[in-house]
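Enquirer: Structure for the following, please:
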Amino acid sequence: MPELEAFFGYMYYAALRPEEVLHLPGRRVRAAPAQRGGGWGVLHFTGSTVAVGRDWGDGDDTTEDRELKHRAKAATRDVPVPPPLVRLLDHRVKKYPPGSNGKLFVTRRGPGGRYLPTAGQPIPNNTYGKAWRDARAKVLTPAQQRSPLARRPYNLRHAAVSLWLNAGVPATQVAEWAGHSVNVLMRV
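Expert: Okay, here's the model as predicted:
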């Protein structure tokens, strides 16, 4: 699914959790990269959109907007955006504008490959999970598919954190960008 390229790009380049990607508002995402020169940007994260069962949430929906994981309701986090993600964002917004709820990643349907925003529901876990499994099956050898290599989309977040650490970024900075403690960073 080409419309999920930027979804997975956020996880890899910005070490976001899937629920943080689903929470991204379309209108602020485009403006943020232009704040810095050289093609780099900074994204400001304010919350997450989590999947909940109909009987487990505060309302009738199967998703809820919440604070960042293990953070206070008003907590935010800034993450650097490298040029490849800036390009993915620009392409995403041009080709797939935000949904009626203003969020960047919403369900889309349409005949003949034409994608239209629906009621603005977040992309379901099983949709991006299936797209990941399909892509993995297409590009990996049978032996690689049996291995834990990129087993689930969340592994992109781990790859981003590992890339930052291997590039020499201090562990305290990586932990801040990833939204967890140095202890969790070094254990996981």
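
Enquirer: C-alpha from now on. contacts and neighbour counts both.
Expert: Fine.

Enquirer: contacting residues for the residue nearest in space to the middle of the chain?
Expert: Using C-alpha atoms, centre = their mean, the residue of the chain that lies closest to the mean C-alpha position is Val21, 3.1 Å off. By C-alpha atoms under 8 Å, 6 or more residues apart in numbering, the contact set of Val21 is Phe7, Tyr10, Met11, Ser48, Phe105.

Enquirer: I'd like to know which of those residues is nearest to Gly168.
Expert: Met11 (19.8 Å; C-alpha to C-alpha).

Enquirer: Next, the contact list for the residue nearest to Thr49 when sequence neighbours are not counted, please.
Expert: The shortest distance from Thr49 to any non-neighbouring residue, by C-alpha to C-alpha, 6 or more residues apart in numbering, is to Asp65 (4.4 Å). When contacts are counted by C-alpha under 8 Å, 6+ apart, Asp65 touches His23, Gly47, Ser48, Thr49, Val50.

Enquirer: want to put them side by side, so please do this one too:
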Amino acid sequence: MRPAEVVGLREEDCYLPEMGWGTLTLRETRPVSGKKWTDSGKRHDKRGLKAREVNSDRPVPAPPLLVEILRAHIKEFGRAKDGRIFQNERGDVLGTFSYWRVWQEARPIGLPPDKVTSLLGRRPYDLRHTCITNWLNAGVPVAEVARRAGNSPEVIHRRYEGCIDGHEELNNRKIERAMGWGEDD
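Expert: This is a model prediction of the structure:
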């Protein structure tokens, strides 16, 4: 999910079963524009999903670990008055600086030492890029990656083609086998 989609996520839009995969139905974004640039006069305007029809939604499968984390988060922190799962200490929309600050503290704990200063560790949004790349690495079809990420297959091809990290050796072996240069299997 995009950070602006996450901050708009409401409990009622989540199917969080006791076990197994859940579903997060994204319905809005809360991008940060600044008070001078929004219709509401607040830092975050409520908007529809990127590149979607007005009032459309996007169901996103949620793996069991994420379901468990979200259930625990809701139990511990509750939700905002409007049902949003993530809120700041005043119950308002969670700002980018808040999750940026948490990310700065979490990345040395959650990432291997060689990745802390890599592109993966730079910004919270880069985790989205890494996730999409990992799905492609895992062999998930481009159309399914695009559906889950809320992009078109063309965007996935254009943006993520060639960004797969750590596969050069594997690809070299595939080419060697195809050319008849590699060892026999």
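
Enquirer: tm score of chain vs chain?
Expert: Here the TM-score for the pair of chains, by TM-score structural alignment, normalised by the length of the second structure, is 0.77; 159 aligned residues with a C-alpha RMSD of 2.1 Å.

Enquirer: Please enumerate the strands of the first structure.
Expert: Remark: strands assigned in the first structure by DSSP state E are 41-45, 48-51, 63-66, 77-81, 106-109, 116-122.

Enquirer: Can you add distance to Arg87 of the first structure and give the ones you listed back as a markdown table?
Expert: Listed next are the strands of the first structure as a markdown table, based on distance: least, C-alpha to C-alpha, whole Å:
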| stretch | distance to Arg87 of the first structure |
| --- | --- |
| strand 41-45 | 11 |
| strand 48-51 | 23 |
| strand 63-66 | 27 |
| strand 77-81 | 10 |
| strand 106-109 | 20 |
| strand 116-122 | 22 |
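
Enquirer: Tell me which of those lies nearest to Ser147 of the first structure.
Expert: It's strand 48-51; of those, that one is closest to Ser147 of the first structure (C-alpha to C-alpha) at 27.7 Å.

Enquirer: helices and strands around that closest one, which ones?
Expert: Packing partners of strand 48-51 of the first structure (3 or more C-alpha pairs under 8 Å, 6 or more residues apart in numbering; DSSP states H and E): helix 18-23, strand 63-66.

Enquirer: For Leu120 of the second structure, see how far away the counterpart of the residue nearest to Thr49 of the first structure in the second structure is.
Expert: Structural alignment (TM-score structural alignment) places Asp65 of the first structure against Lys46 in the second structure. For Lys46 of the second structure, the distance to Leu120 of the second structure equals 28 Å [C-alpha to C-alpha, to the nearest Å].

Enquirer: Following superposition onto the second structure, what is the mean distance for the lengthiest helix in the first structure?
Expert: Taking DSSP state H as the criterion, the first structure has its longest helix at helix 125-139. Here the mean offset of helix 125-139 of the first structure against the second structure after fitting is 2.2 Å, by mean C-alpha distance after the TM-score superposition for the first structure.

Enquirer: related to what we said a few turns ago, could you find which two of the contacts of Asp65 of the first structure are furthest from each other?
Expert: Between any two of those (C-alpha to C-alpha), the greatest distance is 9.7 Å, for Gly47 and Val50.

Enquirer: any common contacting residues for those two?
Expert: Asp65, Arg66.

Enquirer: These two: who's more crowded?
Expert: Relative neighbour count places Gly47 above the other of Gly47 of the first structure and Val50, with 24 against 20, counting by other C-alpha atoms under 10 Å.

Enquirer: residues touching the equivalent of the more buried one over in the second structure, list them.
Expert: Correspondence of Gly47 of the first structure to the second structure, assessed by TM-score structural alignment: Glu28. When contacts are counted by C-alpha under 8 Å, 6+ apart, Glu28 of the second structure touches Glu5, Gly8, Leu9, Lys46, Arg47, Gly48, Leu49, Asp57.

Enquirer: Good, wrapping up.
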